[in-house]
Every structure is written in C-alpha cells, then in structure tokens.
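A.B. asks: Need a 3D model of the sequence below.
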Amino acid sequence: MADHRMNKGWRSEKLSQLGSSIFSEVAEWKEEALGSGLKIIDLGIGSPDGAPKPEIRQVLSSAVLRESSYSYPSSRGSLALRQQAAAWMDKRFGVTVDAEEEVLALMGSQDGLAHLALAVCNPGDMAIVPDPGYPIYSGSLAIAGVRPWSIPLLQENDFMPDLDRVPDRVWQEASFILLNFPGNPISTAADITFFEKLVLLARKWDVLIIHDLAYSEMGFDGYKPLSILQVPGAMDTAVEFHSFSKSFNMAGCRIGFLTGNREAVGALRELKSNIDYGVFEPIQEAAVTALELAMADMESGGVAPLYQRRRDIFVEALAREGWDVPKPKATMFIWAALPQQWTRFPEGGGSRAFARELLLKTGVVVIPGDAFGSQGEGFVRIALVQKEDRLLEAARRIGEYLRAL
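C.D. replies: You can find the predicted model right below:
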C-alpha cells in the first residue's frame, strides 16, 4: 500500500495548470547571483518599498493591542469598512454602491481573483482573459476547472484588447471577461469609450465583466484611472476589485474589496463564508483610516507623484544608456521590449534568457514577459520599487551590460 501511495503521489494535476513558476525560478537566479558576489537590485516583484502613512500604522498598532480584537471577524468585512469603501467609491468615481449587498472585504484582491471563478462558474465553463495577464487570472480558471479563451494584447493595437475580434461564439459561451486597466504587466489605460463598448457587449451576451482596478491611484501626467462602474448600466453586468496594497503601501496587510453587481458579489460572499473567517479586524480598521485620509486629501495624488518621478528618472536614465522604453501612463511597472543590443543576437534567446543573463551579470532583477503569457515573449516587466538612487544604479549597470554585448 505504501508503495502504491508513493507511485500515485500527493500532487493535484491542477497545480501544473497554475501558470509559470517564474518567481521561484528568479529566486534561484538571485541565489546564484548572490553566490558570485553580486549586490542585488530587485525590480522584479511589485511590492511597494514604502510604509503606510503614520496615521494608518497608529490605528493598526492601537487596535492590535486591544484585547477585544482577537475574535473571529465577519467573513464579509466589517460594516464600517464596507461603508467607508462605498463612500470612497462615491467620492473618487461618482459611483453609488450599497455597502450591505454590493461590497465585500477580501484578504487582498488576489484572494478574490483566485476564488471568483469558483463562485460564479461551473466546471467546463469558459472565460475570456488577457494575454499577457497577471498570473492569477489564468490560475484561478485552472482551480475552478474553467476553460480560458485568451484575448491578445498586441503592441500594434497599443496593447488594448480588440473586442471586435472576439468571435460571437466566444461571447455566447463565455461566463465572464476579466480585464484590468491600468494593467499588470502592461500599464495600458482604458478610456470611458472603451468601457462603454465593453459594457454594451457584456449586456448583449449576458457576460459578467470582472475589472481588476488594483492601480486606481497610480495614474501619471494628469491621468486618473476610471472605474468601469462609472458607465451607466455597468452595475447590471460588472464587478470591480480594489486593493490597498499599491495605493496605500499595505501589501503585507492583505486587504482589498470587491464591489459591483450584487449577485456576483453575493456569490463570492457565500463561497468565502465557507472557506475563511475574513480579515483581521485591526487591519480593517487601518483600511478605513487609509480611505478616510485619501478622501480628505484627494488633490495630493497619493502615491502617484512618487512613482511618476521614479518613472521619469529611470526611463530617462535607460535612454542615456542606450535602451529606449516608453513611459507608462500608470502603475509601478514598465513594460519594455528587449533591447536591440540583445535582439541582434538571436542565438541569445528570448525574454527568459535575457532576464537571467541580466541578473547574473549585473544583479538587476526583472521579470521575463513570457511569465505573463505567450504574447509577453520579447518583453520584460520592470517594477519601480526601489529608491531613485538605486534605480539610477540599476540603469548604469544595465547600460554597462548592453555596451558589452
């Protein structure tokens, strides 16, 4: 019996469908680079390098010390957080949502993204997801047994999905379409006209829209990201994820929320009530404070000025070093085509080979584009998660490497 169990194994076949293991692979490259004496500048994972505002940390600290904070929280989120999220949606986007039925607190937006397909689909259903896309988009489908239909994000179309190229049979069969603007890994910005068209199509074909708006507070050069719920009629067919990780430097707190169509929000709420007990209450209180502060000072731009300054400094430094990359309109990421110095030598390989060699030769970590889907080949994602002097040093090292090719 023991031999039979060993041969059978204890690993689900679904694990092999969860997408790229690139982050584990990059961690191995980093160990190799450290072993050779290199000092690492990590521009890989999009984890903010700053802390939440002092007021947020003070609320969290006080709540953690309170003896009454340690009972099970509500799986749907505290009423205070849901009401504050609804108030923020109103002030930030002019969108009215019902805190009771149309807002659900989450352990980060990835928590919701990972589970929503389980809540709104049946095994064998189909969903439309972007390529390139954030890995959990396709990973969540594998978990739920849902078939993906990939909509390509191509450079010749400014990395926007061409909705007209989605066949009628796909619209008819799809349970939902998942998109994110501004995007990860590509910082594409959708306008209201695109959202209006998307809502019209979704209502026509009875398809749920899932919009991941994790970077709502990271627009540059006067651009302020939009909520799809601003489109009239969107509440009939759309839900939207919001995250505190990037907007308020609360990535480690694991807090976010879903809002929009009450049936879809309710489905995820029902699923979540069976698999967890919600977010630690002190973290929810800190999130309430974060939204209160943001609403009181919306003109400051929040974290956006910091990342815009980093973007400008880094992109201009790369240009001086011989690698021209476009300036994104939003987010903490740069989506860069492989430099010409590398692509002149096809035998060198693609995105993964470039990212590995760059790390082993310079200590600078970037993520190869193919980690986000087949259409990401030929690109790398660079995260602006280091201080300006480190970004300048990274650009210098990259330039030195490119000149040696």
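
A.B. asks: all contacts plus neighbour counts: C-alpha atoms, from now on.
C.D. replies: Fine.

A.B. asks: As a check, name the ranges of all strands in this protein.
C.D. replies: 41-42, 103-106, 126-131, 147-152, 174-179, 208-212, 238-243, 256-260, 333-337, 364-365, 367-368, 379-383 (DSSP state E).

A.B. asks: Counting by contacts, list what the third one packs against.
C.D. replies: The one in question is strand 126-131. In terms of contacts (3 or more CA pairs under 8 Å, 6 or more residues apart in numbering; DSSP states H and E), strand 126-131 is packed against helix 135-144, strand 147-152, strand 174-179.

A.B. asks: chain center to the first one, what's the gap?
C.D. replies: This means helix 135-144. 14 Å (CA atoms, centre = their mean, to the nearest Å).

A.B. asks: Stretch 376-383 now?
C.D. replies: Centre to centre, stretch against its chain (CA atoms, centre = their mean), the figure for stretch 376-383 is 15 Å.

A.B. asks: Same question for stretch 79-88.
C.D. replies: 22 Å.

A.B. asks: May I see the buried residues of it?
C.D. replies: 81-88 (16 or more other CA atoms under 10 Å).

A.B. asks: do stretch 346-363 as well
C.D. replies: 350-352, 354-360, 362-363.

A.B. asks: Show me these that map onto helices.
C.D. replies: 351-352, 354-360, 362 (DSSP state H).

A.B. asks: quick one: contacts for residue 125?
C.D. replies: 145-147, 173-175 (CA atoms under 8 Å, 6 or more residues apart in numbering).

A.B. asks: Now the second one, please; I'll put the structures next to each other:
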Amino acid sequence: MVKPASRIENIPPYLFARIDKKKAEARKKGLDLIDFGVGDPDIPTPQNIITRMKEAVDDSANHRYPSYEGMFEFRKAVADWYKKRFSVDLNPADEVVALIGSKEGIAHMPWAYIDNDDIALIPSPGYPVYKIMTLLTGGNPYIMPLKEENHFLPKYDDIPASILDKAKIMFLNYPNNPTGAHADDDFYERSLWIAREYDILICHDAAYSEIAYDGYTPRSILEFDKNKKYCVEFHSLSKTYCMTGWRIGFVVGNKEAVSNLGKLKTNIDSGVFQAIQYAGIEALTGDQSSVEIMKKTFQKRRDMVVNGLNSIGIHVEKPKATFYIWAKVPKGYTSADFCEKIIEEQGIVVTPGSGFGEEGEGYFRISITINEKRIAEAIERLKMVRF
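C.D. replies: A predicted model of the protein is given here:
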C-alpha cells in the first residue's frame, strides 16, 4: 500500500468522527441515544426555500457547470441582505464569493495566505478547522486562549509583539462556537486596531449571527472596518435557514482577499449547484418569519437545558446567541471522561470541550438541536448519574 502524505498521518481524527465512533459503540449495546453532539438543526428547511429549489432543479439551464464565484444574482442577494441587515455596502462583483458552505471557505483561507512557518492566530476553544487547516498549509497556529474570566474573548495584550509582527491572519468567531459567547463593540474596535497596527487579515466566522436571544442583535465586523481593508467575513445559510445539508454559504469583505480565495477555489472546485443558489436567493430575500420562529424554538430549548443543568448542580449562564450551551464538567473529571461516562451510563451524547482545543479542557458542549421532549428526558437521565 502506498504510504500517505505525512500531513494526512499527522491530522488527528475530526472531532465529530470520534464522537460517531462512540455513538456506534453505544448503539451496539442497545442504548437509546439522545444526541446533543453535532450542531445540526432538527427544524426543517422553510417550505418557500424547498419550493424554489424544486423549481430550479426542473430547469435544465441549471444542470450545467455554475460560475466559479457564484451567480451574480446570488451575490447581489448577499449584498442586499448585508445592506439591510448591517448597513454595510458590498459590491457583488468583487466583494462577494459563493461558497460550498462556509466550512469550505474557512478551510481554504489558510491556503490562500499561509506559507511554511507563517503564523495564524487561532482561538481556543474554537472550530477545529481553523487550526487543522493552518497546520496542513505548513503554518504555525498561535493559540489565543478564550477564558471564561474574559468572557471567552482573546486578550490581545497577552500576545507578544513578536508574534503579532509575524502573524498574517487571525480567525475570530462571534457569536462563538463552542462557548456561545458574544462580542461587544469595544472588542471589534480593538480587533481592528490590532489588524491595522500589525497588518493582519481578520477572518471572521459569523455563521451564528442570526441566532440570538433576549434582545441581543449581533453585529458584523465589517460595520467597524468601513473601508473593508482588513477583514473578510464568512457566512453560512446552514444555521439561519436550517440548510446544513444544502452546502451553501459566502465570503464577503476585502476584495483582494475575496479574490485570492476565489482564485484558489477555481483550481479546487467548480462552484455551487445553481439550483441551490436560487434556493439561497429565496432564503435571503424571501419571507423571514421562519427565522423568528426558529429563534423562539431555540430560546425555549436553551432555557430548558440551562434550568435543567442548574437544577442538578452544573451551573451555567444563559448564552445570548448560538444554539450551544458551554458548561464545566463536574470536579474530578476530564472533558473526555465525563462525556464517556454519560454516554455509557445514560446514552446522552455531548461534545468534550477538549475536542475544540486545549483551552476547552474542563468543559463540554451541548447542542440544542433536538426537540423539547428529548431535552426533558435527557435532564431526567442526567439526574440519575452520580457525579
């Protein structure tokens, strides 16, 4: 057998692939699993989006190769949505590119900017793709710890100037996965100051910007980078419109960075199926009432989980955004030990915080993407676990 490249051998198993293995083992034992693992909404895609997709699939013009950067109509819909949502002006011709889901664009961004030994600033805990793809390019991830005492925001004062001088890109993600944390205006202003002072490209993952509660409205980092000199922002339709399996998203912002990512993509993929882009246009421009209904559903679930955990001695605050609950494991357990204990004893699947980076140790993540009946059942099962 031909030996694979060392870069493949050195990649740890993807977090959710490891969880799937544990789930399979539990099912073999006959356990009824309640799965709070992957952030994959159980709410169906809104019907108007499905209907538009069906219409587009029947049109043979959509059966051919799409444009690499995305249909102009889709990019125009993105620009119009940004203007309406954030009061940010985007030129759809050169400041917007369609993605096969935001994960794809985020994963390719280091390939567009990181050479061997270049530094990327990576939050921990954080979406695993930021660090893994930096390593695959031969770059050096510099870990920015997200600490609870700092509201899960990086402390820029703790980063040595020698690191900032060499850093080329910085990944940020607010509202945050996995912590559910949100960023205030001062943080965005400080981030832009760092980018200007040290000539760093900020790659902001804003996949959860539309899932917020209690009157909180997340902002775009492009509201602070008015001239779009230092930032790109990644969005996904997966979470906002419950379209995780459809694989469509977009990157916007600095036109040189958007162009460089687009140039890379032309050599890797052939664009997003046009019928899905038409569905994306409908999502962005059509009836938005489903988004409000979804938010109310997730808020109810958030409250159930938070109240349930607090009732059994696991103290958590209510996050203002995302559909994640980030909680400390009980004393005496590692993240992995606790997660294995509750899946083996009660068939409850949660994600160990350590899977999101070294700074996630001591925590676990709950994804509230299952119905209220199962949430209530999970709380009752957790009451039977001896911590």
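
A.B. asks: before we move on, the earlier item: of the contacts of residue 125 of the first structure, buried ones?
C.D. replies: Counted by 16+ other CA under 10 Å, these give 145-147, 174-175 as buried.

A.B. asks: if you skip the residues just before and after it, what's nearest to the aligned partner of residue 324 of the second structure in the first structure?
C.D. replies: Alignment note (TM-score structural alignment): residue 324 of the second structure maps to residue 333 of the first structure. If you skip the residues right next to it in sequence, residue 333 of the first structure has residue 383 as its closest partner in space, 4.6 Å away by CA to CA, 6 or more residues apart in numbering.

A.B. asks: since we're on the equivalent of that neighbour over in the second structure, how many residues are nearby?
C.D. replies: Using TM-score structural alignment, the equivalent of residue 383 of the first structure in the second structure is residue 367. Residues near residue 367 of the second structure, counting by other CA atoms under 10 Å, number 24.

A.B. asks: I'd say residue 367 of the second structure and residue 324 touch.
C.D. replies: Yes: with contact defined as CA atoms under 8 Å, residue 367 of the second structure counts as touching residue 324 (4.7 Å).

A.B. asks: got any residues that touch both of these two?
C.D. replies: residue 39.

A.B. asks: Pull up the aligned stretch in the second structure for stretch 184-203 of the first structure.
C.D. replies: With TM-score structural alignment as the criterion, stretch 184-203 of the first structure aligns to 177-196.

A.B. asks: Quick check: end-to-end length of that stretch?
C.D. replies: 26 Å (CA to CA, to the nearest Å).

A.B. asks: how about residue 132 of the second structure, what's its match in the first structure?
C.D. replies: Residue 132 of the second structure maps onto residue 139 in the first structure, by TM-score structural alignment.

A.B. asks: how near is that match to residue 276 of the first structure?
C.D. replies: Taking CA to CA, one finds residue 139 of the first structure at 20 Å from residue 276 of the first structure.

A.B. asks: same question, residue 52 of the first structure
C.D. replies: 26 Å.

A.B. asks: Compare these two and say which one has the larger neighbour count.
C.D. replies: residue 52 (18 against 14).

A.B. asks: before we move on, back to that, and the match of residue 383 of the first structure, what is it in contact with?
C.D. replies: So residue 367 of the second structure contacts 36-39, 323-325, 350 (CA under 8 Å, 6+ apart).

A.B. asks: at 10 Å instead, please
C.D. replies: 35-41, 178, 301-302, 305, 322-326, 349-351 (CA atoms under 10 Å, 6 or more residues apart in numbering).

A.B. asks: next one: residue 369 of the second structure
C.D. replies: Here residue 369 of the second structure is in contact with 35-43, 297-298, 301-302, 323-324, 375 (criterion: CA under 10 Å, 6+ apart).

A.B. asks: same thing with residue 335 of the second structure?
C.D. replies: By CA under 10 Å, 6+ apart, the neighbours of residue 335 of the second structure are 328-329, 350-355, 360-365.

A.B. asks: Closest one of those residues to residue 196 of the second structure?
C.D. replies: residue 360 (29.3 Å; CA to CA).

A.B. asks: Let me see the contact set for the closest residue to residue 176 of the first structure other than its chain neighbours.
C.D. replies: Nearest residue to residue 176 of the first structure in three dimensions, chain neighbours excluded: residue 208, at 4.4 Å (CA to CA, 6+ apart). Residue 208 of the first structure is in contact with 120, 127, 174-178, 199, 202, 234, 236-239, 261, 264, counting by CA under 10 Å, 6+ apart.

A.B. asks: Noted, bye for now.
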